[in-house]
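Colleague: here is the input, now give the coordinates:
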Amino acid sequence: MLADLMQKFEKASASYAASNSIERDPDWFMLKLQEEVGEVTQAWNRLTARGRARGKTPEEMKQDLSDEVADLLGHVLLLAHHNQLDLIGSIERKWRFDPAAID
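Modeller: This next block holds a predicted model:
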C-alpha cells in the first residue's frame, strides 16, 4: 500500500519535473519538503487568524490547508522513495503498528 503510494507520487513528480524542466537532484527532495512545511504553516496561520485571509472563506482556507498537507505528504514520500528508506519498518518501530494491517 505505502510502496504503491510512493510509486504514484514518484510518477506524478517525475512527469511534472520533466514538463517544467526541473532537475530533481538529491537536495531537491529535501528542499521541496522544507518548502511544503512552510506552505502548510502559512495555510494554518490563515485558517487560525494568524495570517491574512486574502478574501478566502473559512471553508476555502481549510481546503488550502488540506491541499498543502497533501503536498507535504507527497514530498515526505518522495524523499523516502528517493533515499530508499524503509518507512514501513520505521512505522512499526516508531509508531508500534503494522501499516499493512490497517483496515
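Colleague: C-alpha from now on. contacts and neighbour counts both.
Modeller: OK.
Colleague: ok, now which ones touch residue 51?
Modeller: When contacts are counted by C-alpha atoms under 8 Å, 6 or more residues apart in numbering, residue 51 touches 42, 45.
Colleague: how about 10 Å then?
Modeller: 41, 42, 43, 44, 45 (C-alpha atoms under 10 Å, 6 or more residues apart in numbering).
Colleague: let me know the closest of the residues you listed to residue 83.
Modeller: residue 41 (25.3 Å; C-alpha to C-alpha).
Colleague: one more, please, to line up against the first structure:
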Amino acid sequence: MTLSELTVSVLRISDIYAAEHRIDRDRDWALLKLQEELGELTAEHLRLTSRARGEPDAEVLGDEAADVLGMLLIYCARAGIDLDEAMRRKWLRWLEPGEAA
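Modeller: Purely as a prediction, here's the structure:
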C-alpha cells in the first residue's frame, strides 16, 4: 500500500467515524487531534520507560503511533500538503548522490 492509498483509506475511516459520532471537524480539528494523539503516544512511552504510572503495553504504543500517523495523514490532506512530495524534498533528497554535504 502506498502512502497515497493509505491516506485515502484513513480519510474514509475518518469520515465514517465523524458521521457516527457527530464530530464537527472544523478548520483546526485535524491539527488539534494530531496533538492529542501525540500526547497519548508520549504517555504510553512514559509508561513503557517506567516514568509514569500505569501498566505499560508495547501493543498500545504501536496503536498510539498508528493514531499519530493517521491524524498526520488527515491533517496533510485537509491542509493541501502533498506528503509524498514533501518527504522527497525534505528527507529523501539526502539519499541522492551529491546531496549530502
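Colleague: highest neighbour count among the contacts of residue 51 of the first structure?
Modeller: Taking other C-alpha atoms under 10 Å as the neighbour criterion, residue 43 ranks highest of those with 24 neighbours.
Colleague: is it true that it touches residue 59?
Modeller: No: proximity of residue 43 of the first structure to residue 59 does not meet the contact threshold set by C-alpha atoms under 10 Å, at 11.9 Å.
Colleague: common neighbours of these two, please.
Modeller: residue 65.
Colleague: can you give me the helices in the first structure?
Modeller: Ranges of helices in the first structure, per DSSP state H, are 2-19, 26-47, 58-82, 87-94.
Colleague: quick one on the thing from earlier: need the contacts of residue 51 of the first structure in JSON lines with distance to residue 53 of the first structure, can you?
Modeller: Supplementary listing: the contacts of residue 51 of the first structure in JSON lines, determined by distance: C-alpha to C-alpha, whole Å:
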{"residue": "41", "distance to residue 53 of the first structure": "14"}
{"residue": "42", "distance to residue 53 of the first structure": "10"}
{"residue": "43", "distance to residue 53 of the first structure": "9"}
{"residue": "44", "distance to residue 53 of the first structure": "11"}
{"residue": "45", "distance to residue 53 of the first structure": "9"}
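Colleague: quick check, nearest of the residues you listed to residue 91 of the first structure?
Modeller: Among the contacts of residue 51 of the first structure, and counting by C-alpha to C-alpha, the member closest to residue 91 of the first structure is residue 41, at 24.2 Å.
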